[in-house]
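J.: One predicted model, sequence on top.
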Amino acid sequence: MRKELREKIVEACDHKIGQKGEGVGLSFYAFFKNKNDQPEVLMEAARWWIETHRLDHFEKALKIRGMVVSGV
């Protein structure tokens, strides 16, 4: 996954956790403010989320942040 996407994911997770606490869930759309203005990057996130890791639609932000930071 490209560095910019990793940074975007960590930033979005940190923001959501800061707003709603450690139990907050999110989907990969949260990294794009629910817009499709970067389709290639959106698909990269979707492949990582759905194909590579077979994650549920909503996952805990803390879990996703940990996966991205550790390079999984």
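T.: Yes, it's here. The structure presented is a predicted model; accordingly, all values stated were derived computationally and were not measured.
J.: From now on I want contacts and neighbour counts done on CA atoms only, so please keep to that.
T.: Noted.
J.: Scan the protein for its longest helix.
T.: helix 3-20 (DSSP state H).
J.: My read is that N36 contacts F28, right?
T.: No - look at N36 against F28 with Cα atoms under 8 Å: they stay out of range, at 11.8 Å.
J.: between those two, who's got more neighbours?
T.: For N36 versus F28, the count of surrounding residues by other Cα atoms under 10 Å is larger for F28: 22 against 12.
J.: Next up, a structure to set beside the first:
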Amino acid sequence: MDKKGEDVGLSFYAFFKNKNDEPELLIEAAHWWIITHQLDHFEKASKIKALVEHE
């Protein structure tokens, strides 16, 4: 079942392939997501979009 719209959940892992071929970038994204913004593992895509647009 496809989920679309503002309620869709998003994880920072969504920005990476299944392979860990860019570990430094993965750590940077994890730090931004977990430490800087104290987000849960899954967040609403609309929330992430708003955060990124205001950076």
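T.: Arrived safely. Everything numeric here is computed off the predicted structure, so don't read it as measured data.
J.: Quick check: the gap between E51 of the first structure and H15 of the first structure.
T.: 25 Å (Cα to Cα, to the nearest Å).
J.: Comparing those two, which residue is more hemmed in?
T.: H15 (13 against 10).
J.: which residues touch that one?
T.: By Cα atoms under 8 Å, 6 or more residues apart in numbering, the contact set of H15 of the first structure is empty.
J.: Quick check: it vs A30 of the first structure, distance?
T.: 10 Å.
J.: Toward the C-terminus, what is the element adjacent to the longest helix of the first structure?
T.: Using DSSP states H and E, the helix or strand that follows helix 3-20 of the first structure in sequence is strand 25-26.
J.: Give me the mean deviation of the next helix or strand after that next one from the second structure.
T.: Sequence-wise, the next helix or strand downstream of strand 25-26 of the first structure (DSSP H and E) is helix 39-46. With mean Cα distance after the TM-score superposition for the first structure, helix 39-46 of the first structure departs from the second structure by a mean of 0.4 Å once superposed.
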